[in-house]
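Engineer: Just a sequence and a predicted model for now, questions to come.
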Amino acid sequence: MSIETFDYILEKIGDKLKKKWSNFIKVPICPCERLIVTLRFLATGASFASLAFSFRLGKSTVGAIVKETTQDLWDNMFTIHMPQPNEQCFQEIAEQSWKLWNFPNCIGAIDGKHIRIKCPGNTGSMYYNYKHFFSIVLQGIADANCKLIAVEVGGYGKQSDGGTFSSSKIFNLLKSGELPVLGNTCLPNSEEIVPYVFLGDEAYPLLECLLRG
């Protein structure tokens, strides 16, 4: 991450990260350090214990900092950098997909990512995945520049990508016609009319608006 990007993020959420001075916390952890700790965790996946040792903080303090800062990041920045996709957004993605990857009518690539967790209580094997660890699933849609335009978190680790997709909000919006997906159009240099599609791997179902490879 560049210094300019770091300063931009700190400017957006710095006020939210400030803590009041008190008689038992004479020198509160500054917003800059809180953001650094959180970014290190997100970038490396290091344990709270190792981050606590590196930054000379308590392990529970690191956990609280990461939880609070990530929530502030999402609350204050998702509307700016990950707004709900609209027709114009999908049109730009389709144009970039053709320009960069020579693939027509593509409005995004979809896939799932297993996020390792400790097994929640009384859940049996619901979160135990095929990779043999406990996880929740993050399903994301990326544009032609590999930037996420939509994410959904919370699928059970035992679910396949197809199962996660079938129970996701994205699928329900597609099924009901509420997602502003572009209408059918001609392929480049052709008169054949075909729909715009998302791209997924073989774990996803083959649908009119979802092409799998």
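Structural biologist: Good, I have the coordinates. Residues are numbered from 1 along each chain as shown.

Engineer: going forward, measure contacts and count neighbours with C-alpha atoms only.
Structural biologist: Noted.

Engineer: how about the helices of this structure, start to end?
Structural biologist: Counting by DSSP state H, the chain has these helices, from start to end: 3-17, 31-44, 48-55, 59-81, 87-101, 161-166, 169-176.

Engineer: If you compare the directions of the longest strand that the chain contains and helix 87-101, what angle comes out?
Structural biologist: Of all segments of type strand in the chain, defined using DSSP state E, the longest is strand 106-116. Using axes from the mean of the first three to the mean of the last three Cα atoms, to 10 degrees, the direction of strand 106-116 lies 90 degrees away from that of helix 87-101.

Engineer: Next up, the contacts around the residue nearest to the spatial centre of the chain.
Structural biologist: Against the mean C-alpha coordinate of the chain, by Cα atoms, centre = their mean, the closest residue is Val151 at 4.4 Å. The contact partners of Val151, taken as Cα atoms under 8 Å, 6 or more residues apart in numbering, are 138-141.

Engineer: which of those are buried?
Structural biologist: 138-141 (16 or more other Cα atoms under 10 Å).

Engineer: what's the spacing between Phe41 and Val66?
Structural biologist: 8 Å (Cα to Cα, to the nearest Å).

Engineer: And here is the other one:
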Amino acid sequence: MPEPVYEDLLCLVTPIIAKQDTCMREAISPHERLSATLRFLITGGTYKDVMYSSAISRQSMGYIIPETCDAIYSALKTYLKFPSSEEEWLAIAEEFERTWQFPNCLGAVDGKHLAIVPPAGAGSHFFNYKGYHSIVLMGIANANYEFIYVDIGTNGRISDGGVLQKTTFFQRLNSKRLNLPSPRKPSGHSEELPYVFIGDVAFALRTDFMKPYPQRQSQASSSKKIYNYRVCRARRIIENVFGILAARFHIFRSPINTSVHNINKIVLACCVLHNFLRKKLRQAYSPHQHLHSENHEN
């Protein structure tokens, strides 16, 4: 992150995290709070590790980092804006068709299990099918490797399909309150097709939610193979976003050892920072040559 971008971020969060000096001592400055928090997210270290590099006590870190993560999300949440109008949905669909040749697609959906140190007495509440304790980050991404919606906090025992059904997104999708565009004819098609979200086989098939054919069915005909290739190529965008997130924020590379409430704040801060840096520093943050691309000529 170059200094000018850091200064922009500091200006945005300073009104939220600035504290007043007292007659007893000077307050920890917004710059120290923000730099310590970013170091914690990026290195994936513990409060004790960051304490040595920032000269802030471990006890102070315990409330400074969650508070600053909350401030980052509040200051940058406009960078993680859920579409509210038909025009905004159409812009996402056009980008999916242009970039990944999947028509009428409004977003790629998936869940990521984030390893945690479970709270005392939690038992198997957070224990997932992969064999470790986790909470689930459910995300929807556009064709440009950016989040348009995230939900965090559901325990890892629940499947991705079950987690999705608990989200406000799914409730609004069910009650048709998302202002989705009306069906249209994609170029080269004779029939109108609805606008859809796409996910993997863990999700339920709906008229507004598509997924690949099961493996055995997809081998039955060439048209199903082509469909599976197209939907998987567009769907893996959300998996790529999770990959970029884990590559830049090493906090996701080991079990997060803090309360579940604070984990939610940490994850939301990383998600909005991801979108912020994709907008401000696309080439430096996630170089184009490191992302998936195809040779359309051959």
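Structural biologist: On my side now, so go ahead. Note that the structure is predicted; figures quoted are calculated from it, not measured.

Engineer: Going by distance to Ser166 of the first structure, which of the contacts of Val151 of the first structure wins?
Structural biologist: Of all those, the one sitting nearest Ser166 of the first structure is Gln139; the distance, using Cα to Cα, is 11.4 Å.

Engineer: Who are the packing partners of the helix of greatest length in the second structure?
Structural biologist: Scanning the second structure for the helix with the most residues, using DSSP H, yields helix 222-248. When contacts are defined as 3 or more Cα pairs under 8 Å, 6 or more residues apart in numbering; DSSP states H and E, helix 222-248 of the second structure packs onto helix 86-100, strand 105-115, strand 134-141, helix 215-218, helix 260-280.

Engineer: tell me which residues in it are buried?
Structural biologist: Using 16+ other Cα under 10 Å, the residues of helix 222-248 of the second structure that count as buried are 224-225, 227-228, 230-232, 234-242, 244-245, 248.

Engineer: Now the helices and strands packed on helix 222-248 of the second structure in a markdown table, please, with extra columns for distance to Arg177 of the second structure.
Structural biologist: Formatted as a markdown table, those follow (distance: least, Cα to Cα, whole Å):
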| stretch | distance to Arg177 of the second structure |
| --- | --- |
| helix 86-100 | 11 |
| strand 105-115 | 15 |
| strand 134-141 | 17 |
| helix 215-218 | 33 |
| helix 260-280 | 24 |
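
Engineer: I'd like to know which of these lies nearest to His189 of the second structure.
Structural biologist: His189 of the second structure lies closest, by Cα to Cα, to one member of these: helix 86-100, at 13.6 Å.

Engineer: The closest one vs strand 134-141, what angle?
Structural biologist: If you take the same axes, to 10 degrees, helix 86-100 of the second structure sits at 90 degrees to strand 134-141.

Engineer: what's next to helix 86-100 of the second structure, contact-wise?
Structural biologist: By Cα under 8 Å, 6+ apart, the surrounding residues in contact with helix 86-100 of the second structure are 83, 102-107, 142-144, 179-181, 230, 233-234.

Engineer: mind running it again at 6 Å?
Structural biologist: Applying Cα atoms under 6 Å, 6 or more residues apart in numbering, the set of residues contacting helix 86-100 of the second structure from outside is 102-106, 143, 179-181, 234.

Engineer: Which of those residues are buried? Put it as a PyMOL command.
Structural biologist: Per 16+ other Cα under 10 Å, the buried members of the contacts of helix 86-100 of the second structure correspond to this PyMOL selection:
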select buried, resi 102+103+104+105+106+143+180+181+234
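
Engineer: contacting residues for Ala75 of the second structure?
Structural biologist: Taking Cα under 6 Å, 6+ apart as the criterion, Ala75 of the second structure is in contact with 12-13.

Engineer: What's it aligned with over in the first structure?
Structural biologist: Under the alignment by TM-score structural alignment, Ala75 of the second structure pairs with Asn76 in the first structure.
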